[in-house]
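A.B. asks: Coordinates only, no sequence provided:
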């Protein structure tokens, strides 16, 4: 078993606290399709990380609740799309890249339904990383003792912290390289500007000297 660094252990409590996402309850007004109204919620998802999305709702006459899950990476990965949601929904998937994962809802008025302020109550939660793992089920399948199950859970959280710290280091290194490259370009442009300014000054002196000589002023 590989143990992460001490600094990773120190911020484990913060990670556990932020990973346990509570459910969000909200009302989705029903709109005609032409209005393109939607409500989006998001969470950060590291690369190759498990994500669990839970949606609780009930059927409602004249309303078509739709869902779309995607990320804002360069690839614009789409993980799931659902239409006509009338019951509880559970979606599990793994991310492909480091990106913000968005879950967007639309509640459309069906054809023939009146726009009379209809609402759809939705309860939503999204767990990312270790918080998306069912450790009770894992312990039952692998026949782990309570202490062993807690150690496995702790290891998963520590690995997640370690992975996030490694990603932050890579990002910091990339930004530092970009900053150094930008500084080098600025230095080059500054030197080039001084050279051009100096040559321009010499040319002006040379031109004025010839002008005055031709006019026999000097």
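C.D. replies: It's in. Every value quoted in this text rests on a predicted model; they were computed, and no experiment measured them.
A.B. asks: Only C-alpha atoms from now on, for both contacts and neighbour counts.
C.D. replies: Will do.
A.B. asks: For the longest helix along the chain, enumerate the helices and strands it packs against.
C.D. replies: The single longest helix within the chain, with elements called by DSSP state H, is helix 146-214. Applying 3 or more C-alpha pairs under 8 Å, 6 or more residues apart in numbering; DSSP states H and E, one finds that helix 146-214 contacts helix 6-10, helix 12-19, helix 135-142.
A.B. asks: Residue 186: which of those helices is closest?
C.D. replies: Shortest distance between residue 186 and the helices and strands packed on helix 146-214, using C-alpha to C-alpha, is found for helix 6-10: 36.5 Å.
A.B. asks: Count the residues that sit near residue 20.
C.D. replies: Using other C-alpha atoms under 10 Å, residue 20 has 15 neighbouring residues.
A.B. asks: for the one 4 residues further on, same thing?
C.D. replies: Neighbourhood size, residue 24 [other C-alpha under 10 Å]: 12.
A.B. asks: Tell me who's in contact with the spatially closest residue to it that is not a sequence neighbour.
C.D. replies: Nearest in space to residue 24, with sequence neighbours left out and distances taken as C-alpha to C-alpha, 6 or more residues apart in numbering, is residue 124 at 5.1 Å. When contacts are counted by C-alpha atoms under 8 Å, 6 or more residues apart in numbering, residue 124 is found next to 23-25, 53-56.
A.B. asks: Put this next to the previous one:
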């Protein structure tokens, strides 16, 4: 922030640095991933997403060995609770889209089909989340907006996404604080119980040793 203030005027510097801070608070929007699938085995990509977020992804198989044709793969996308959101077999290209209903890690797994065992391939995955997955061209045509108004609408959506992300982080922090407090309370009770058991066992040992020495007439 000091660098911004040195280069620009104070007002412009504050505005630019505020925009950069807002951008840093944005949740992940678009992620392009390149996966090298082995001949056998599975590779997965996970993303932690909030509820009520639109997810759109395109994938395609790319093979360097053109003499054998393009191999096919299987794709499975699951929610944090194990629900299958997308499943496709014998695919070379495809797309999946859904709106999240629960918060957590969403998993997309890829593996080679049985007929292509022994052949590896590369997969291009374009994963878009939230405002990055929104079709702004359709919005512009439907609402008849363009230019600055369209850009303002995008900024408004970005601000809403930041606000929702902050609320989500606040809720997660509250949940973690409750879990931490419960864990600390349980550890404290366990420590007290352990100390009580040690005291009782020590007292029983002293009582037993005293009776033993009395029977032996040592004391």
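C.D. replies: Ah, there it is. Source: prediction; values computed, not measured.
A.B. asks: Distance to residue 187 of the first structure and mean neighbour count for the helices and strands packed on helix 146-214 of the first structure - can I get that in TSV?
C.D. replies: As requested, these are exported to TSV (distance: least, C-alpha to C-alpha, whole Å; neighbours: other C-alpha atoms under 10 Å):
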stretch	distance to residue 187 of the first structure	mean neighbour count
helix 6-10	37	14
helix 12-19	42	14
helix 135-142	55	12
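A.B. asks: so can I have CSV of those showing distance to residue 206 of the first structure?
C.D. replies: Shown next, in CSV, are those (distance: least, C-alpha to C-alpha, whole Å):
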stretch, distance to residue 206 of the first structure
helix 6-10, 66
helix 12-19, 70
helix 135-142, 83
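A.B. asks: Out of the ones you listed, which gets nearest to residue 210 of the first structure?
C.D. replies: Of those, nearest to residue 210 of the first structure by C-alpha to C-alpha is helix 6-10, at 72.0 Å.
A.B. asks: contacting residues around that closest one?
C.D. replies: With C-alpha under 8 Å, 6+ apart as the test, helix 6-10 of the first structure has contacts from 158, 161-162, 165.
A.B. asks: One more pass at 10 Å, please.
C.D. replies: By C-alpha atoms under 10 Å, 6 or more residues apart in numbering, the surrounding residues in contact with helix 6-10 of the first structure are 3, 12, 15, 154, 157-165.
A.B. asks: Let me know the outermost residue of the first structure.
C.D. replies: What lies farthest from the middle of the first structure is residue 216; by C-alpha atoms, centre = their mean that is 73.7 Å.
A.B. asks: follow-up on the earlier one: just the buried residues of the contacts of helix 6-10 of the first structure.
C.D. replies: Listed as buried from the contacts of helix 6-10 of the first structure are 12, 15, 154, 157-163; burial here means 16 or more other C-alpha atoms under 10 Å.
A.B. asks: and residue 92 of the first structure, helix, strand or coil?
C.D. replies: The three-state assignment at residue 92 of the first structure reads strand, by DSSP: H, G, I helix; E, B strand; the rest coil.
A.B. asks: swap that for residue 125 of the first structure, sorry
C.D. replies: Residue 125 of the first structure ends up strand, using three-state DSSP.
A.B. asks: count of residues packed around it?
C.D. replies: As a measure of burial, residue 125 of the first structure has 18 neighbours, counting by other C-alpha under 10 Å.
A.B. asks: For the nearest residue to it once chain neighbours are set aside, give its distance to residue 99 of the first structure.
C.D. replies: Sequence neighbours aside, residue 23 is the residue nearest to residue 125 of the first structure in space, at 4.5 Å (criterion: C-alpha to C-alpha, 6+ apart). Going from residue 23 of the first structure to residue 99 of the first structure by C-alpha to C-alpha, to the nearest Å gives 22 Å.
A.B. asks: out of these two, which sits in the busier spot?
C.D. replies: A count of neighbours by other C-alpha under 10 Å puts residue 99 above the other of residue 23 of the first structure and residue 99, at 19 against 15.
A.B. asks: what lines up against the more buried one once you look at the second structure?
C.D. replies: Alignment note (TM-score structural alignment): residue 99 of the first structure maps to residue 104 of the second structure.
A.B. asks: Tell me how far its match lies from residue 78 of the second structure.
C.D. replies: For residue 104 of the second structure, the distance to residue 78 of the second structure - C-alpha to C-alpha - is 11 Å.
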